[in-house]
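J.: heads up, no residue letters with this:
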C-alpha cells in the first residue's frame, strides 16, 4: 500500500493530513551539523551517496515525516551541463562561466555528475518503509537559468530578466538545455526509486505576466509533458513561488498534478481558483516556527481547516530556516498529527 502522501498526491483525501517540510534535511538538525563537520563542504555531501542518504533519512527518523525529500541542490543540473559549481562560505553558490557573457555552446556537458544523485535515491528508497514516500526534485528552468546567467543568486534576477528581453533567442537556448537535462535527470530519479517529484521555481515571482507565460508556464509544461510520457503514474508537484494571481494559470496550463503554495498565498483564495480536486501543498510561513507552539498550532489548524475539502499535503511555504528550534518542529508535527478533517 502506498503511503498517505502518495495517495494524496494522486488525488485521494485521507483521514490524516500527510506532512513533510521543504529543506527538512539540513542545518537546523544537530545530527546534520555533525555530519557536515565530518564530511566537509556542502557539495562533498551531495556527491557522497552514503552521506546524502544519511542526511535524507535524518528528519524521517526524528520526526516521522510522510515524505523523504532527496538531499541535493537545484544547481546539479547546470553542473551537469558543464558549469563549474562552488559553494563558498558566507557567499552561497557560484557558477562559472556566467552565461550573461559566455555562450551556452562553450560548456561541455558532464552528465555522469547525475550518477551519484541516482545512487542516493536508490539507497534512500531501499531504506524507507512503504508508508514514507520518496520525493525527488529539480529546479524549474527559469530559476535554474537565473543562476546560470548571473553565476549566483540575486535579489531581483536583473541580469537574467534583462537578457530575456534583450536576447530571447539565447535565453531560449539556455532554457531548452535545462528542460532537456531536467527531464532526463528527473526520469533517472524516478527509475532509481523516486515516487513523486517536485519542480522548484523559487524566482517565478520576479517576472511580468507575459514573461511568466514564456519562461515559467511553457517550460514547466514541457518538462511535465516529457516526464508524463515516460512515467505517467508519477505525481509532479509544481511550486512557482511568488506567482500570486498567476497561480491558477500555472495550475491549468502546466499539467502538474499538485500545486505548492508559498506563504504569501491565502489558502482560501487558492481553494477557490485552483482546479477542483487538485491536490495542494503548503503553506505555513517558515518564520512562524520561530514563535511559540501555540501560535504554530493555531495557524496550522487554520490552514488544514481551510483546505479540508481537497487533497492537502501539509508543508511550509518555503524552506525551513537553519535556526528553527527543534521543539517547534515537534509542536508542528503534533498539531498536524492530532488534527482530523
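T.: Received it, and whenever you're ready, just let me know what you need. All values derive from a computational prediction rather than experimental measurement.
J.: okay, CA-based contacts and neighbour counts for the rest of this
T.: Fine.
J.: distance check, the residue most central in space within the chain against residue 128.
T.: Against the mean C-alpha coordinate of the chain, by CA atoms, centre = their mean, the closest residue is residue 200 at 4.0 Å. According to CA to CA, to the nearest Å, residue 200 and residue 128 sit 24 Å apart.
J.: returning to what we had before: quick one, what contacts the residue nearest to the centre of the chain?
T.: By CA atoms under 8 Å, 6 or more residues apart in numbering, the contact list for residue 200 reads 74, 137-140, 143, 238-241.
J.: out of these, which one sits closest to residue 88?
T.: For those, the minimum distance to residue 88 (CA to CA) is 16.1 Å, reached by residue 74.
J.: burial of the closest one, as a residue count?
T.: 18 (other CA atoms under 10 Å).
J.: so it touches residue 144, yeah?
T.: Yes - if you go by CA atoms under 8 Å, residue 74 and residue 144 touch, sitting 7.0 Å apart.
J.: if we can go back for a sec, out of the contacts of residue 200, list just those in helices.
T.: Among these, the ones falling in helices (DSSP state H) are residue 143.
J.: chain neighbours aside, what residue packs nearest to residue 276?
T.: Once flanking residues are discounted, residue 276 sits nearest to residue 310: 7.7 Å by CA to CA, 6 or more residues apart in numbering.
J.: so who does the one you found touch?
T.: Each residue near residue 310 by CA under 8 Å, 6+ apart is listed here: 13, 276-280.
J.: all helices of the stretch 1-150 of the chain, in order?
T.: Counting by DSSP state H, counting those that start in this stretch, the stretch 1-150 of the chain has helices at residues 4-9, 30-39, 42-47, 49-63, 76-81, 115-127, 141-150.
J.: er, the stretch 201-341 of the chain I mean
T.: Listed in chain order, the helices of the stretch 201-341 of the chain (DSSP H, counting those that start in this stretch) span 209-212, 218-230, 247-254, 267-273, 293-306, 326-338.
J.: out of the ones you listed, which is closest to residue 42?
T.: helix 326-338 (21.6 Å).
J.: next one for the comparison:
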C-alpha cells in the first residue's frame, strides 16, 4: 500500500487517506490532568471567564501540543457558550458542573435571543485566529460545538442528569416547544461553526454526548435530523471543511450518522468494537477513537492491551486515534506519554 505524506496527517485521514500511523488527538486533551493547565486556570475568576479570555484559551490549547506532540489541537471552550450567548444564565460550580436557568415552558424559550450575541463569542474567534499562527505547521486546528439535542438537554434540566429525563419529558409533553428550541440551536450552532471556520478552524466536531439515552424514534427526530440540518448549513458555507460527528452511545443507530451527507468522520465511543465499525460503516468514512479513558488512567498492561486492540481493529481504515470519550482529570501524564510512544511506533 502507498501512503501519502501530507503536511497535516489529521486532515489527510479525514479525507479518507490511511496514514502510516494514525494521527492522534484526545477529547479534552487540554484540561485538569495537566499541571500547567491547573496553574493558569487558577488565575481566572470562573470557568466562563477563562473560556472568554484568549490569553488563557490559546495557552490551554497549546499546552498538550507542546507536551505530547498531538496531530491536532482542539479549541479550548465549552459547548455551553452557545446558550450563554443566547441569553440563558450559565455558570459552572466547582466540583458540580454547569448550572443553567432551566427552560421549562414557552416563557422560558421567549427569553432567549433570536440569535447568539456574536460579540460575546468574539473571544472564541480571536482564540482561533491566534492559534492559526501559534501552532506548528503540521498540526491541524479543530473547532467544535455541541449537538442541538445535547445542548438542549442542559438548557432544559439546568444541569447534567444521568438520563436527561427532564429534556426527554419536555420533548414528549411539549414537542412543539422542544422543536422550537432545537431549531434555534441548529441555526445558532451552524453559524457558530461557520464563524469558527472563518476564524481558522480547519475541521469541526459536533459532540452529541447524550445521543445514547434516546429510543430509536426520538433518536431520529432529535439527534439525527437536527445534526443533519446543522451539517448541511455548515457545508453550504464551508464545503471543503471536514465535519466529525460524535454521537456517544448511538450503538446500533450509528449508521444513521455514518450515512449523513457532509460528515467526513465518525467518532466512536468506548462501547463500539473497532472491527465491527470497520465492517459496518462506509469505507470512505474516516473512523475516530476509541481507547477507553479508564484504560489510560489504569496504565500498565490494561493500557497496552487497549492500544493494541484499537490499532489492530482499525488497521485497514483511515483512522484517527482518540479516546472513546474525554480524558479524565485523574489521568497520569506518564500514561499519555506511554500511549503516544506506542502509537507513534505502530
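T.: Done, it's in. Predicted, not measured: the structure shown is a model, and the values here were computed from it.
J.: before we move on, the earlier item: for residue 243 of the first structure, see how far away the residue nearest to residue 276 of the first structure is.
T.: As for residue 310 of the first structure, its distance to residue 243 of the first structure is 21 Å (criterion: CA to CA).
J.: list the buried ones in stretch 60-74 of the second structure?
T.: Using 16 or more other CA atoms under 10 Å as the burial criterion, the residues of stretch 60-74 of the second structure that qualify are 60-65, 68-74.
J.: a markdown table please, covering those residues and showing distance to residue 332 of the second structure.
T.: Below are the buried residues of stretch 60-74 of the second structure laid out as a markdown table (distance: CA to CA, whole Å):
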| residue | distance to residue 332 of the second structure |
| --- | --- |
| 60 | 18 |
| 61 | 19 |
| 62 | 19 |
| 63 | 15 |
| 64 | 13 |
| 65 | 16 |
| 68 | 13 |
| 69 | 17 |
| 70 | 17 |
| 71 | 20 |
| 72 | 21 |
| 73 | 20 |
| 74 | 20 |
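J.: show me the two of the residues you listed that sit farthest apart.
T.: Using CA to CA, these reach their maximum pairwise distance at 60 and 71, which is 15.8 Å.
J.: I'd like to know how far the counterpart of residue 97 of the second structure in the first structure sits from residue 69 of the first structure.
T.: In the first structure, residue 97 of the second structure lines up with residue 92, judged by TM-score structural alignment. Separation of residue 92 of the first structure from residue 69 of the first structure (CA to CA): 21 Å.
J.: how about residue 264 of the first structure?
T.: Distance, residue 264 of the first structure to residue 69 of the first structure, using CA to CA: 23 Å.
J.: what's the answer for residue 53 of the first structure, then?
T.: Going from residue 53 of the first structure to residue 69 of the first structure by CA to CA gives 10 Å.
J.: please apply the same query to residue 227 of the first structure.
T.: Shown here: residue 227 of the first structure relative to residue 69 of the first structure, a distance of 19 Å by CA to CA.
J.: what's near enough to touch the corresponding residue of the second structure for residue 219 of the first structure?
T.: Using TM-score structural alignment as the criterion, residue 219 of the first structure maps onto residue 226 of the second structure. By CA under 8 Å, 6+ apart, the contact set of residue 226 of the second structure is 147-149, 182-183, 186.
J.: what do we get in the first structure for residue 246 of the second structure?
T.: Under the alignment by TM-score structural alignment, residue 246 of the second structure pairs with residue 239 in the first structure.
J.: now its match. Nearest residue, chain neighbours left out?
T.: Distance criterion CA to CA, 6+ apart; nearest residue to residue 239 of the first structure, sequence neighbours excluded, is residue 260 at 4.6 Å.
J.: what residue of the second structure matches up with that neighbour?
T.: Aligning on TM-score structural alignment places residue 260 of the first structure opposite residue 267 in the second structure.
J.: residues making contact with stretch 307-315 of the second structure?
T.: With contact meaning CA under 8 Å, 6+ apart, stretch 307-315 of the second structure is reached by 273-275, 278, 287, 289-291, 321, 339, 342-343, 346.
J.: most neighbours among these, which one?
T.: Using other CA under 10 Å as the neighbour criterion, residue 287 leads the contacts of stretch 307-315 of the second structure with 29 neighbours.
J.: can you give me the distance of that residue to residue 29 of the second structure?
T.: Distance from residue 287 of the second structure to residue 29 of the second structure, by CA to CA: 19 Å.
J.: now do residue 138 of the second structure
T.: Separation of residue 138 of the second structure from residue 29 of the second structure (CA to CA): 18 Å.
J.: looking at the two, which one has more neighbours?
T.: Between residue 138 of the second structure and residue 29, residue 29 has the larger neighbour count (other CA under 10 Å), namely 27 against 15.
J.: got the contact list for the more buried one?
T.: Neighbouring residues of residue 29 of the second structure by CA under 8 Å, 6+ apart: 64, 326-327.
J.: check the secondary structure at residue 174 of the first structure for me.
T.: When classified by DSSP: H, G, I helix; E, B strand; the rest coil, residue 174 of the first structure comes out as helix.
J.: that one reaches residue 145, doesn't it?
T.: Yes - judged on CA under 8 Å, residue 174 of the first structure makes contact with residue 145 at a distance of 6.9 Å.
J.: what sits against residue 261 of the first structure?
T.: Listed by CA under 8 Å, 6+ apart, the contact partners of residue 261 of the first structure are 239-241, 267, 280-283, 317.
J.: 6 Å instead?
T.: With contacts defined as CA atoms under 6 Å, 6 or more residues apart in numbering, the neighbours of residue 261 of the first structure are 281-283.
J.: now these as TSV including distance to residue 81 of the first structure?
T.: Formatted as TSV, those follow (distance: CA to CA, whole Å):
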residue	distance to residue 81 of the first structure
281	30
282	31
283	33
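J.: that'll do, ta.
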